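> Pasting the sequence and the predicted coordinates here, then a few questions.
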Amino acid sequence: MDNAIKIRRGGPTDLPAVLGILDSAVVWLNGKGITAQWGTDPFTTRPKTVEHVGQVMGEGDPWIAEVDGVPAGTLTLTPHPGMYVEPAREPERYVRYLATDGRFHGLGVGAALLAHAAEETRRAGVSLLRVDCFAGSEGRLVAYYERQGFTRTAPFTVGDWPGQVLEMRV
């Protein structure tokens, strides 16, 4: 295994691969004791969630990171956030469903996908890239995004789920 990360555009036929990555991420998170971020049930066992992932992929540009030809990570870039976050007052690209398959953690898959998202945003002539994430678990995911060049903007909550919006100028 040479661990070279290749990023390709995804499409509707990649939904099973994306769901597999998301399911693996849930298992990985749960193994670290993080159950509040995406819950404990695999994405594939939640029909409304499966439908939502497919809808988001259809609204935006899904990207698949592969390591040795195996789907290792994913994100979808959309022109707007989910309905729980206010849209920006300017054109933006929004990172949705960023996840790395648990087997590929530590190889820089997420960082490669985020760098690709920044480049795609720049290529589209848009200067604002935003993302939101789970702000619980001592803010570890927020800190990860900050290490990738994002800056905190607005905190939010959905029910009892704490979130944080971050942005990057590209």
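Everything's here; your move. Residues are numbered from 1 along each chain as shown.
> CA atoms for contacts and neighbours, from now on please.
Noted.
> Now do the buried residues in stretch 105-113.
Val109, Gly110, Ala112, Leu113 (16 or more other C-alpha atoms under 10 Å).
> Can you flag which of these belong to helices?
Val109, Gly110, Ala112, Leu113 (DSSP state H).
> Now for Gly102: which residues touch it?
Ile21, Ser24, Ala25, Val27, Trp28 (C-alpha atoms under 8 Å, 6 or more residues apart in numbering).
> Which ones among the residues you listed map onto helices?
Ile21, Ser24, Ala25, Val27, Trp28.
> Presented hereafter is structure B, for comparison with structure A:
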Amino acid sequence: MTAAESTSAPATDRAPDPVFRTAGPADVPALVALVESAYRGESSRAGWTTEAHLLEGQRTDAAAVAELLGRPDSVVLLVERDGAPAACCHLERRGPAAYFGMFSVSPAIQGGGLGRRVLARAEEWARAAWGSTAMEMTVIEQRADLIAWYERRGFARTGEFEPFPYGDERFGVPLRSDLRFAKLVKPLAPQAG
């Protein structure tokens, strides 16, 4: 994927085609607002990815997003419609695998297929840029609906778990004491020659 890709569409009543690009430091405020809107607070309840029933407080902040952008072997893909952020995800090379996280779609447009397109583009990017042979992620175990969505797209539970960072409000304020992350993995087919 190039730094910016777009396709032109004939004028119709459908939503404009999204523009996929890599995010830079100037995008940090928009990325934070997008992620927060998809997961926390009242605005997140408009979509199905909300974690507001599990966590209060922030999902991320400007320092955390800037840190992701500054890491080697790390990229944030930003998707825009009409120049406004619509979706994003973070990819990080971890050996032969790519870690997939910070996946967010604006609550107002969830359920329209953009999430599937972002996931497919992320897989394509990881294969092309890093030769990744697998995509890994962690999802809060209690998000059965979200895990099922990933399983329908080829991810499988590994049986491995990571603890939730209780006491670190940078990741939110838990509303229950049993949160943990389930690890999911999807093998990536080799990139076509």
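Yep, it's here. Keep in mind the model is a prediction, meaning the values are calculated, not measured.
> could the ones in helices among the buried residues of stretch 105-113 of the first structure go into TSV alongside distance to Arg8 of the first structure?
Shown next, in TSV, are these (distance: C-alpha to C-alpha, whole Å):
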residue	distance to Arg8 of the first structure
Val109	13
Gly110	14
Ala112	12
Leu113	10
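> Just the buried ones from the contacts of Gly102 of the first structure?
Ile21, Ser24, Ala25, Val27, Trp28.
> now, which of these sits nearest Val56 of the first structure?
Ile21 (15.4 Å; C-alpha to C-alpha).
> And the closest one? What does it align with in the second structure?
When the second structure is aligned by TM-score structural alignment, the residue opposite Ile21 of the first structure is Leu34.
> Could you verify my assumption that its match touches Ala86?
Yes - between Leu34 of the second structure and Ala86 there is a contact at 7.5 Å, judged by C-alpha atoms under 8 Å.
> For the equivalent of Val65 of the second structure over in the first structure, pull up the helix or strand it's in.
When the first structure is aligned by TM-score structural alignment, the residue opposite Val65 of the second structure is Val53. Assessed by DSSP states H and E, Val53 of the first structure sits inside helix 47-59.
> and that helix, what does it pack onto?
Here helix 47-59 of the first structure touches helix 15-31, strand 70-78, going by 3 or more C-alpha pairs under 8 Å, 6 or more residues apart in numbering; DSSP states H and E.
> which part of the second structure lines up with the last one?
Strand 70-78 of the first structure lines up with residues 84-92 of the second structure when matched by TM-score structural alignment.
> Quick check: that stretch compared with the first structure, mean distance?
Aligned to the first structure and superposed, stretch 84-92 of the second structure gives a mean residue distance of 0.8 Å (mean C-alpha distance after the TM-score superposition for the first structure).
> Name all residues that make contact with the equivalent of Glu167 of the first structure over in the second structure.
Alignment note (TM-score structural alignment): Glu167 of the first structure maps to Val185 of the second structure. Shown in contact with Val185 of the second structure (C-alpha under 8 Å, 6+ apart): Ala134, Met135, Glu136, Met137, Phe155, Ala156, Arg157, Thr158.
> just the buried members of those?
The buried subset of these (16+ other C-alpha under 10 Å) comprises Ala134, Met135, Glu136, Met137, Phe155, Ala156, Arg157.
> what do we get in the first structure for the fifth one?
By TM-score structural alignment, Phe155 of the second structure lines up with Phe150 in the first structure.
> One more: Pro96 of the second structure?
Checking with TM-score structural alignment, Pro96 of the second structure has Pro91 as its match.
> Quick one: classify its match as helix, strand or coil.
Here Pro91 of the first structure is recorded as coil under DSSP: H, G, I helix; E, B strand; the rest coil.
> Nearest spatial neighbour of it, chain-adjacent residues omitted?
Excluding the flanking residues, the one nearest Pro91 of the first structure by C-alpha to C-alpha, 6 or more residues apart in numbering is Val126, at 6.2 Å.
> Ok, Val131 of the first structure next?
Val95 (5.0 Å).
> Just give the number of residues close to the one you found.
The local packing of Val95 of the first structure (other C-alpha atoms under 10 Å) involves 26 other residues.
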